[in-house]
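Student: no sequence on hand, only this structure:
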């Protein structure tokens, strides 16, 4: 078993050679003052500059520094996932490598996890040093994320977060795509409900330029929808497809019955009326009925696949036990 430490500082990065030495020295100064047992874990997401060379130099100078390097750029989620799996600290704090996150926040974040017993603490950059083209989409993304997830945070996308080790080990296998923006939501839906928030200092970028464009907000919004759908319906697809299918079939049937009844009434009154198939409503109703049947069958097939998968592999549940003793079955 690897040595368990109090603290892991996890730093995903891409082309941040200028800031790494300064960031390292700042972190070391803060954690040394508190006498934490710690590691600084850099995850180089396929940098094309000298970032990895600097990480190697820092590791040679400081035995608490470890590094992981990707052979190409896989994205921040992959970097965090790999870092979570490798982290040895009882508290894992993530921060960006561009010096916009202040290491001076580390002690308070650590105390909120260890003393106030939060599972996760997310930073809130209440005052930002970013252009409106970045801050306005951020506010919209955060509002939508709160509405969909029910997790009441002001700043989901803040890179400065603190986690209990159990949280990162649980959520790491479930991460993909661009889910790094939605980690509090993923943690919440994995049963970690004690999620806190702390106002943190946001600093202007000192070196280089941002590596993210406006498309990240579109991707983040879509990922929130995916997470919500998978969480709510992956184990019970009939609840989603069956409900939509039933509603669609019902609406289509009402349209068809209405047209038939209207036709019969007009015939009984001797009123000349156009054919049912000449009415556009007939085709809308027919499409709704067919779509309803297809959605219902999709839900049914989904249920069959889920049940077959569970029968083959069994479902693993995360649970703590206390007071249990092993008992042998009597014959």
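Tutor: Thanks, I have it. Just so we're clear, the structure is a prediction, and the values are computed from it rather than from any experiment.

Student: going by C-alpha atoms from here, please, whenever you check contacts or count neighbours.
Tutor: Fine.

Student: wait, a helix at residue 177?
Tutor: No: according to DSSP: H, G, I helix; E, B strand; the rest coil, residue 177 belongs to no helix; its state is coil.

Student: in this structure it contacts residue 79, no?
Tutor: No: checked against Cα atoms under 8 Å, the pair residue 177 and residue 79 is beyond contact range at 11.1 Å.

Student: between those two, which has more neighbouring residues?
Tutor: Taking neighbours as other Cα atoms under 10 Å, residue 177 and residue 79 compare with residue 79 leading, 25 against 13.

Student: got a list of contacts for stretch 28-35?
Tutor: 38, 103-104, 106-107 (Cα atoms under 8 Å, 6 or more residues apart in numbering).

Student: repeat that for 7 Å
Tutor: The list of residues contacting stretch 28-35 from outside it, by Cα atoms under 7 Å, 6 or more residues apart in numbering, reads 103-104.

Student: okay, one more to line up with it:
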């Protein structure tokens, strides 16, 4: 199969028929063999009924329905697991991503041998205050932290080699950082393409300002995982050693000071009256805790099991 188009969605009943017709038109015009995998992430409207009807009319349409809303990352993970195409395209279901971009994205993967191509919505139709400026700040921080030179990490329109989506683990809210996950997995040829951004036609956005706060927190998480995910003791052990050395030196200073005063018959206070005593005690305790955190991290890493992160209630054509 040539193309797999993975579309996570939540309450997008008004746009699904139009999106389906648009995608089918592009696929037919370019004579592509394809599958479209809709992942209904716990919609409470009529989205699943529409997906079921579309799948009955067109066997290239497939659907996965979650029992409840588990999040976009989990929806993408489920879609990636079922995708069979040589090239996998992800896009949003709100008609803000343009299916006419798919042929060029596919060509960049197959003809130019990119592992991943990310869309860049250079001209946006979102609110400047609520989305554009926070998005620019977020993308700047993501570039500096991850080392991946993309202008738009949040763009849902992306293209991947099939081997990429089968070898990355998208969990939590890490869908924003799939290019970083791909880079960490060894897929280094990552490209970018300017794509058209459409104004939202139906409904309201499902994301608020909190997504940028969560995005920055996830950025810290992925930095840590990238650097120390397989060796947490290297970080916690190093910090613990520094704290323990500070505490040991402080304790040594207290001991030396007391011995010096005793030897020279000078007056001295109780050890507990010396502020360095508390500095020593606190840093040694923190150092021990950091060591324990490192050990626990190593133990968890070696004993973790792959538990399910979402529950599927129905599927069609899968």
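Tutor: Ah, there it is. Everything quoted here is computed from the prediction, not taken from an experiment.

Student: TM-score for the pair, please.
Tutor: The TM-score (TM-score structural alignment, normalised by the length of the second structure) is 0.88; 304 aligned residues with a Cα RMSD of 2.1 Å.

Student: what sits closest to residue 23 of the second structure if chain neighbours are left out?
Tutor: Once flanking residues are discounted, residue 23 of the second structure sits nearest to residue 99: 5.8 Å by Cα to Cα, 6 or more residues apart in numbering.

Student: alignment lookup: the one you found to the first structure.
Tutor: Correspondence of residue 99 of the second structure to the first structure, assessed by TM-score structural alignment: residue 103.

Student: close enough to count as contact, that match and residue 23?
Tutor: No: contact between residue 103 of the first structure and residue 23 fails when scored by Cα atoms under 7 Å: they sit 8.0 Å apart.

Student: which of these two has more residues huddled nearby?
Tutor: Taking neighbours as other Cα under 10 Å, residue 103 of the first structure and residue 23 compare with residue 103 leading, 22 against 18.

Student: alignment lookup: residue 228 of the first structure to the second structure.
Tutor: Match for residue 228 of the first structure (TM-score structural alignment): residue 223.

Student: next: residue 37 of the first structure.
Tutor: Aligned partner of residue 37 of the first structure by TM-score structural alignment: residue 33.

Student: would you check that that match makes contact with residue 23?
Tutor: No: contact criterion Cα under 7 Å: residue 33 of the second structure and residue 23 do not qualify, at 12.0 Å.

Student: so between the two, which is more surrounded?
Tutor: Using other Cα under 10 Å as the criterion, residue 33 of the second structure and residue 23 rank with residue 23 on top: 18 against 13.

Student: how close does the more buried one get to residue 236 of the second structure?
Tutor: According to Cα to Cα, to the nearest Å, residue 23 of the second structure and residue 236 of the second structure sit 49 Å apart.

Student: run a quick neighbour tally on residue 194 of the first structure.
Tutor: Counted with other Cα under 10 Å, residue 194 of the first structure comes out at 14.

Student: and it, what's its match in the second structure?
Tutor: In the second structure, residue 194 of the first structure lands on residue 189 (TM-score structural alignment).

Student: can you pull the contacts of that match?
Tutor: 114-116.

Student: can you check residue 129 of the first structure too?
Tutor: 202-204.

Student: closest one to residue 246 of the first structure out of these, please.
Tutor: The shortest approach to residue 246 of the first structure among these belongs to residue 202, at 50.2 Å (Cα to Cα).

Student: name the nearest residue to the residue positioned nearest the centre of the second structure, sequence neighbours excluded.
Tutor: Geometric centre of the second structure, nearest residue: residue 174, 1.3 Å, by Cα atoms, centre = their mean. Leaving out its chain neighbours, the residue that sits closest to residue 174 of the second structure by Cα to Cα, 6+ apart is residue 73, at 6.2 Å.

Student: for that neighbour, give its distance to residue 191 of the second structure.
Tutor: From residue 73 of the second structure to residue 191 of the second structure the distance is 21 Å (Cα to Cα).

Student: returning to that earlier point: now do the SS call for the match of residue 228 of the first structure.
Tutor: Under three-state DSSP, residue 223 of the second structure comes out as helix.

Student: and for the one 10 residues further on?
Tutor: Reduced to three states with three-state DSSP, the structure at residue 233 of the second structure is helix.

Student: check contacts around the aligned residue in the first structure for it.
Tutor: Structural alignment (TM-score structural alignment) places residue 233 of the second structure against residue 238 in the first structure. Going by Cα under 7 Å, 6+ apart, residue 238 of the first structure touches 299-300, 302-303.

Student: what about residue 181 of the second structure, distance to residue 158 of the second structure?
Tutor: 14 Å.

Student: who has more neighbours out of those two?
Tutor: Remark: of residue 181 of the second structure and residue 158, residue 158 carries more neighbours, 26 against 23, as counted by other Cα under 10 Å.

Student: can you give me the helices in the stretch 51-200 of the second structure?
Tutor: 72-82, 102-110, 133-146, 162-165, 178-184 (DSSP state H, counting those that start in this stretch).

Student: just send those back as JSON lines, with distance to residue 63 of the second structure too.
Tutor: Below are those laid out as JSON lines (distance: least, Cα to Cα, whole Å):
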{"stretch": "helix 72-82", "distance to residue 63 of the second structure": "9"}
{"stretch": "helix 102-110", "distance to residue 63 of the second structure": "20"}
{"stretch": "helix 133-146", "distance to residue 63 of the second structure": "31"}
{"stretch": "helix 162-165", "distance to residue 63 of the second structure": "18"}
{"stretch": "helix 178-184", "distance to residue 63 of the second structure": "22"}
